[in-house]
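Enquirer: Just a sequence and a predicted model for now, questions to come.
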Amino acid sequence: MDLSPVYTLAANLWYLVPLVLVMPLIRSPWFKGKFGEFLVNLSARWLLDKSRYHLIKNVTLPTNDGTTQIDHVLVSEFGVFVVETKNIKGWIFGGLKQRVWTQKIYRSNHKFQNPLHQNYKHGLAGSDG
């Protein structure tokens, strides 16, 4: 049996192997979240005046029930801004006082913590409240 056509095809398509191996990682929620945080970091560094804004990223603070992680803190003469990054698409359903919001994309639903509640917890991390 002559396998030379198979070897020729494999030799011509070798570059697809890493792509096939990397695609599940790129589509994972972890990667999407990290990529969204990267875009916010890049935007803050390029678009904000470095003499007026100082970016601190990935801050972990102790809380009464463990720790909380803050994606971005911008410190400036105008105040301290706490930014929670969500890199998701689809329809987002949730109210101001709801603890959990829902992402609806096509026919699937995914629940995630209300980012407003998450940022509220960030503000209380250093206090007794």
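Expert: Good, I have the coordinates.

Enquirer: all contacts plus neighbour counts: C-alpha atoms, from now on.
Expert: Will do.

Enquirer: At which residues are the strands of this structure located?
Expert: 53-63, 66-76, 79-83, 91-93, 100-105, 108-113 (DSSP state E).

Enquirer: With mean neighbour count as added columns, please give the ones you listed in a markdown table.
Expert: Below are the strands of the chain laid out as a markdown table (neighbours: other CA atoms under 10 Å):
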| stretch | mean neighbour count |
| --- | --- |
| strand 53-63 | 15 |
| strand 66-76 | 16 |
| strand 79-83 | 14 |
| strand 91-93 | 13 |
| strand 100-105 | 16 |
| strand 108-113 | 11 |
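
Enquirer: quick one, longest helix in this protein?
Expert: Ranked by number of residues, the top helix in the chain under DSSP state H is helix 29-47.

Enquirer: Nearest the geometric middle of this structure, what residue?
Expert: Gly33 (2.2 Å; CA atoms, centre = their mean).

Enquirer: ok, now which ones touch that one?
Expert: Taking CA atoms under 8 Å, 6 or more residues apart in numbering, we find Gly33 in contact with Thr85, Lys86, Asn87.

Enquirer: ok, so what distance separates the first one from Val40?
Expert: Read it as Thr85. Applying CA to CA, to the nearest Å, the value for Thr85 to Val40 is 8 Å.

Enquirer: Put this next to the previous one:
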Amino acid sequence: MDLSLVHNLIANFWYLLPLALMVAVIRSPWFKGKFGEFLVNFSAKWFLDQSRYHLIKNVTLPTEDGTTQIDHVLVSEFGVFVVETKNMKGWIFGGPQQRFWTQKIYRSNHRFQNPLHQNYKHVKTLQTLVGLGDHQMRSVVVFVGDSTFKTPMPENVTEGLGYVRYVKAHRELVLSRAQVDEVRKKVAAGRLKDSFSTDRAHIRHLKEAVATRKVAPIHRSGRKFQ
């Protein structure tokens, strides 16, 4: 190989390397997730009264089998809203009771965990921490990005700013101001430190959980347990 040719290519097109790296980062699931969370954070601060709705983002809580990570928590007198964010494009098919939903982009189909089921664990873990009743906890799923629902969705599964309308629609006071302050203190005390190492540990736990589910135990008859 002519090393001078390689050297000339690098010298003339070096500026394309950071551009390619930037494109790779933007297309990564990590960036899409973080950008989706940013949009929800921004809209919550812009469209919700910050004196009544207190936003806590990226809450990682310990569980019996590892950790669970909540994108956003909104604490208010109208309840504690636990928000799961999905930055996805394409057509979205799913129902409240289905274990998996489907994302369709042209002829390609991709299955993903029902976000309502995913958020249920978040809600219950947080509920145990703060000591509230079911009527004081709200589960919300918000899709951002260029996605379209192709099946009827429950009212707490929203697109874009639809989650703001859902939050504002709850007008019954279920928490006192003192309880709101107490919930915020308990979340601050019970959450794990918001850091890169916490995120990495949570991701490692998720990968291990997925790998465990793929290897189901074998029954003596030779069939896998369902």
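Expert: Yep, it's here. These numbers come from a predicted model, not from an experiment.

Enquirer: Need the counterpart of Ser43 of the first structure in the second structure.
Expert: Correspondence of Ser43 of the first structure to the second structure, assessed by TM-score structural alignment: Ser43.

Enquirer: Any idea how many residues pack against that match?
Expert: 15 (other CA atoms under 10 Å).

Enquirer: Equivalent analysis for Val123 of the second structure, please.
Expert: The tally of other residues near Val123 of the second structure (other CA under 10 Å) stands at 23.

Enquirer: so how far is Val59 of the first structure from the closest residue to Thr63 of the first structure other than its chain neighbours?
Expert: Excluding the flanking residues, the one nearest Thr63 of the first structure by CA to CA, 6 or more residues apart in numbering is Ala125, at 5.1 Å. For Ala125 of the first structure, the distance to Val59 of the first structure equals 11 Å [CA to CA].

Enquirer: same check, this time on Lys32 of the first structure
Expert: The value you get for Lys32 of the first structure to Val59 of the first structure, if CA to CA is used, is 19 Å.

Enquirer: Please apply the same query to Val82 of the first structure.
Expert: Val82 of the first structure is 10 Å from Val59 of the first structure, by CA to CA.

Enquirer: so what sits against both of these two?
Expert: Ile70, Asp71, His72, Val73.

Enquirer: From those, pick the one nearest Leu3 of the first structure.
Expert: Using CA to CA, Asp71 comes nearest to Leu3 of the first structure of those, at 53.0 Å.

Enquirer: before we move on, the earlier item: from memory the residue nearest to Thr63 of the first structure sits against Leu61, does it?
Expert: Yes - the pair Ala125 of the first structure / Leu61 is scored as a contact, 6.3 Å apart, by CA atoms under 8 Å.

Enquirer: Now for the two: what residues contact both?
Expert: Going by CA under 8 Å, 6+ apart, residues that sit against Ala125 of the first structure and also against Leu61 are Thr68.

Enquirer: quick one on the thing from earlier: buried subset of the contacts of Gly33 of the first structure, written for ChimeraX?
Expert: Selection of buried members from the contacts of Gly33 of the first structure for ChimeraX, criterion 16 or more other CA atoms under 10 Å:
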select :85
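
Enquirer: Keep only the contacts of Gly33 of the first structure that stay in contact in the second structure.
Expert: Here is what carries over to the second structure from those, by both residues aligned by TM-score structural alignment, their matches' CA atoms under 8 Å: Thr85, Lys86, Asn87.

Enquirer: closest to Lys121 of the first structure among the residues you listed?
Expert: For these, the residue nearest Lys121 of the first structure by CA to CA is Thr85; the value is 14.8 Å.

Enquirer: Identify the spatial nearest neighbour of that closest one, chain neighbours not counted.
Expert: Glu37 (6.1 Å).

Enquirer: tally of neighbours for Pro18 of the first structure?
Expert: 9.

Enquirer: thinking again about what came up before, quick one: the longest helix of the first structure to strand 53-63, angle?
Expert: With axes from the mean of the first three to the mean of the last three CA atoms, to 10 degrees applied, the angle from helix 29-47 of the first structure to strand 53-63 works out at 140 degrees.

Enquirer: Can you point out the buried residues in helix 29-47 of the first structure?
Expert: Buried, per 16+ other CA under 10 Å, within helix 29-47 of the first structure: Lys32, Phe35, Glu37, Val40, Asn41, Ala44.

Enquirer: right, and the pair among those with maximum separation?
Expert: The span of the buried residues of helix 29-47 of the first structure, defined through CA to CA, is set by Lys32 and Ala44 at 18.4 Å.

Enquirer: Sounds good, over and out.
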